[in-house]
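Undergrad: based on what follows, work out the 3D shape:
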Amino acid sequence: MVTPPDAAIVLRPMGERAVLAEVADLDGVVRLHAALAANPPAGIDDLVPAARTVLVGFDPARIAAPAVRAWIRTVAEAPAADPRPGPLVEVPVRYDGADLDDTAALLGIPVSDLVARHAAAEWAVAFTGFSPGFAYLVSEHWTFDVPRLDQPRTRVPAGAVGLAAGFTGAYPRETPGGWRVIASTDAVLFDPDAAHPALLPPRARVRFVPERPRVEVPIGPSAPRNATRDAADSSPMPGTPARDDGRPALRILDAGATTTVQDRGRPHRAALGVARSGALDGGALRTANRLVGNDDGAAGLEILLGGFRARAETDTWVCVTGALVEVRVGRRAVDLYRPLLVPAGSELSIGVARVGLRTYLAVRGGVEGAAVMGSRAHDSLAGLGPAPLRAGDLVRAGVPASAIPPVDVFPWSVPPSTIDVALAEGPRADWFAPRALATLLAEPWTVSADLDRVGVRLDGPVLERIRPGELPSEGMTPGALQVPPHGRPVVLLADGPVTGGYPVIAVATEAGTSALAQARPGDRVRFRRA
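TA: Here you go, the predicted structure:
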């Protein structure tokens, strides 16, 4: 069957690296996503389907924004064949959820009827988001609109199967959540070490099977995928210790507040619900790597607030960048932003940050260890990558990419206490009063104590909304200024979720987002147009 083109597509800006394509309904999203994914041009980084939109992420160094918009329109206007159905995945479940009885009563049907209808329906993965591997499932056989809990739970266990609105879904890991839990499963829903990490990828067909004795399923292109196959043989979940790769470089004596391994992160994984992650101040880590002869993408250490000490196991070249801190090798004070030799047995110490928040430590050869989905970055929201470092941990280094550059110092300045952030257009500025954007640009904002690698909440005047109601979940990107109902912006950072339901009034540029990585509680932020 061929579907006629849909002229109702609306393209909305999402900062300098993405376009949000909005269509009429979820069926249109499935069709547009399938058509875009069939043959994307070079430079397209991510395609993230959601309830009414497809987020198209791109690299502006490889493809220009007008070319991206023209490509989306060309694909959307062409007649498209029905998307090919995905694989059938059978998920064994126990209908024992904490909200099962209440949900049945809310819908006015017996519990047995709710269970029978949920198990009889064939579901399809419309999109993923919220956390890696969390799939939003829909079915033409499911007609109930189930409201979320009035008070979301702070902890929903891994494997919980819930209902919300017209969706069902299973939680891959323990997270907060407001869906009504009706069942549970032991299936491994997300395994970052597997060739196909998500058990339920976009367009997969899903059946929930009341638990029965395990049976082996023949392998073949038409055989249903048995989710129980992963439960016994799955790899360890994220956060397992890194392998002993590379040469010994530094032994951690004091990791300070938090020290994590970071690199450029995990691009091209957003459709699976996996955030990019990586160094929040990418420029600082890149500079540190270059000054010790590493590739830009080499892993280093991101140190929150300082207070870090390590002993060199062998003669080790390092470079420290980012926040304004005092750095010593032994008792000798040394400079930031230049390569430093730490002799074997000597102590490297990084004091408490006086200005700025995050310090980056590059080790010549790069920090080695096990990669998860192509990256050594620690994702604080999803729990991917190596765990934060602790006293006693050994940091190992790989093989240097090149010699230490002859220009062995980099010009830098102290991070300012008033942070200048350039803003590009956001997709939902029309949800706000005209004066809201003027207020955003005119007023100074104060960084609240509510900040981490996921995002930064800003205190200041209320940005007035003129459009009530909830926004269906749509793709997000680092730098997005979401505005929750309280009216004050939250700027998403590298570990932020890949989808969200708060309207985005504007998007910080990549440079502005890096600047916010150094923001401390009480610092001032001023926005300007990019």
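Undergrad: from now on I want contacts and neighbour counts done on CA atoms only, so please keep to that.
TA: Will do.
Undergrad: can you give me the helices for the stretch 151-300 of the chain?
TA: 229-233, 282-291 (DSSP state H, counting those that start in this stretch).
Undergrad: how far out from the middle of the chain is the first one?
TA: By that I understand helix 229-233. 26 Å (C-alpha atoms, centre = their mean, to the nearest Å).
Undergrad: which residue is nearest the middle of the protein?
TA: Nearest residue to the geometric centre of the chain (C-alpha atoms, centre = their mean): Ala275, 1.9 Å.
Undergrad: picking up where we left off before, need the winner for burial among the helices of the stretch 151-300 of the chain.
TA: By mean neighbour count, with neighbours taken as mean count of other C-alpha atoms under 10 Å, helix 282-291 ranks first of the helices of the stretch 151-300 of the chain at a mean of 25.
Undergrad: this one next, for a side-by-side:
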Amino acid sequence: MSSHLRVAAAGPSSTVQDRGRVGYQRYGVSVAGAVDPLLHAAANALVGNPAGEGAVEFTMAGDSLTVEGGPVRVAVAGDAALTIDDEPAPAWTSLRLRDGQTLRIGALREGTRGYWAVEGGLALAPVLGSVATHARTGLGGLAGGALKTGDRLPLRLDDAADRGELTLDPSLLPARGADIRVVLGPQDDAFTPAGIAAFLEESFTVSHEADRMGYRLNGPVIEHARGFNITSDGIPLGAVQVPGTGQPIVLLADRQTTGGYPKIACVIGPDVGALAQKRPGERLRFRAVATAEAQALHARHRDVLAGLPGLLRPAGAFALYGSERLLGFNLIGGVVTGWD
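TA: Now for the predicted structure:
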């Protein structure tokens, strides 16, 4: 029998995601994909998968998974408490589970979304080149929707290799602050100078209308210069639409493909994941950067993603060394130089 992971208890909103369904927006097909590509790639790196391999994104709390077949190697990226058969287990570390064992992924202590990946990936059929779930249209994933208790996820590997486990210190990942960097436009001329100033100089609060499609924010009214309707055009990832209420909406992975509200700015790629980790009630500010700076930051972010395997260490390796020896290790080389 091929190996499976049975969902003993599903989290509130867990979906299979990869890098998304790229190239089909012109046909009205949403991209979907992981809303935090950094943590998604980290989970995959821990089990030896390519960064874009399909993994499960969970929201606020994770899933309970029982191995059928196996053994199976899994890893969780995110600050959640884990147990294996009720015994504590570490996040940010690969874990080899035997047939019948159950991994329970608890609530996130901070952030909104975590990821778990399995060595070799999930044996799911791609739809338009991707296994990403877009629940509103029923595309991809496991039957096009969130995981449900009782689901069985087929695995590509029937037997995880018997090798040492790997761990990743999350403090080595780029720090994320309250400021969300944006490039103004493409319709920033549809707003008054006072509206632009309110957007960039005041803070906003994440409302309870926040999901994978977008975040509606509460804050000062952003004043339009000449109405709030435009000819519908394409919606890029991170677009900040401002409808007639004057309250911004940041559009994320499950966004619609076109829209008719003016876009005051677009969140730069590296900061989309940071925004998607904010919870309702959290505050944030927007900071404008020039296009050239945004492109440079995006290139550095790609370097960080590509360099994740180099940050992995044997699980428990540093526990063997004293503090004097530990101070001799260059634990953050390559990260500081690759991120502002």
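Undergrad: tm score of chain vs chain?
TA: Counting by TM-score structural alignment, normalised by the length of structure 2, the TM-score of this superposition works out to 0.78. Behind it: 283 aligned residues with a C-alpha RMSD of 2.4 Å.
Undergrad: quick one: map the residue nearest to the centre of structure 1 onto structure 2.
TA: When structure 2 is aligned by TM-score structural alignment, Ala275 of structure 1 is paired with Ser30.
Undergrad: contacting residues for its match?
TA: Shown in contact with Ser30 of structure 2 (C-alpha atoms under 8 Å, 6 or more residues apart in numbering): 21, 24, 134, 253-257.
Undergrad: Val56 of structure 2 too?
TA: Shown in contact with Val56 of structure 2 (C-alpha under 8 Å, 6+ apart): 14-17, 115-117.
Undergrad: for the contacts of Ser30 of structure 2, which one is nearest Ala34 of structure 2?
TA: For these, the closest approach to Ala34 of structure 2 (C-alpha to C-alpha) belongs to Ala253, at 7.0 Å.
Undergrad: one step back: as CSV, the contacts of Val56 of structure 2 with distance to Gly185 of structure 2 and neighbour count would be great.
TA: Shown next, in CSV, are these (distance: C-alpha to C-alpha, whole Å; neighbours: other C-alpha atoms under 10 Å):
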residue, distance to Gly185 of structure 2, neighbour count
Ser14, 33, 23
Thr15, 32, 28
Val16, 32, 27
Gln17, 29, 28
Tyr115, 32, 27
Trp116, 35, 28
Ala117, 36, 29
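Undergrad: can I get these in CSV with distance to Leu200 of structure 2?
TA: Converted to CSV, these look like this (distance: C-alpha to C-alpha, whole Å):
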residue, distance to Leu200 of structure 2
Ser14, 34
Thr15, 34
Val16, 35
Gln17, 32
Tyr115, 32
Trp116, 35
Ala117, 37
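Undergrad: sort out for me which of the residues you listed are in strands.
TA: 15-17, 115-117 (DSSP state E).
Undergrad: rewinding a little: can you tell me how far the match of Ala275 of structure 1 sits from Val242 of structure 2?
TA: Noted for Ser30 of structure 2: a distance of 20 Å to Val242 of structure 2, by C-alpha to C-alpha, to the nearest Å.
Undergrad: hang on, the earlier thing: could you check how far the residue nearest to the centre of structure 1 is from Gly475 of structure 1?
TA: Distance of Ala275 of structure 1 to Gly475 of structure 1, computed by C-alpha to C-alpha: 11 Å.
Undergrad: for the two, list the residues in contact with both.
TA: Common neighbours of Ala275 of structure 1 and Gly475, using C-alpha under 8 Å, 6+ apart, are Val498.
Undergrad: who are the neighbours in contact with the nearest residue to Thr291 of structure 2 once chain neighbours are set aside?
TA: Leaving out its chain neighbours, the residue that sits closest to Thr291 of structure 2 by C-alpha to C-alpha, 6 or more residues apart in numbering is Val183, at 6.3 Å. The contact partners of Val183 of structure 2, by C-alpha under 8 Å, 6+ apart, come to 265-268, 288-291, 294.
Undergrad: using the three-state scheme, assign Val183 of structure 2.
TA: Going by DSSP: H, G, I helix; E, B strand; the rest coil, the secondary structure assigned to Val183 of structure 2 is strand.
Undergrad: map it across to structure 1 for me.
TA: Using TM-score structural alignment, Val183 of structure 2 pairs with Ala424 in structure 1.
Undergrad: if you rank the contacts of Ser30 of structure 2 by neighbours, which is first?
TA: Of all the contacts of Ser30 of structure 2, His134 has the most neighbours under the rule other C-alpha atoms under 10 Å, reaching 28 neighbours.
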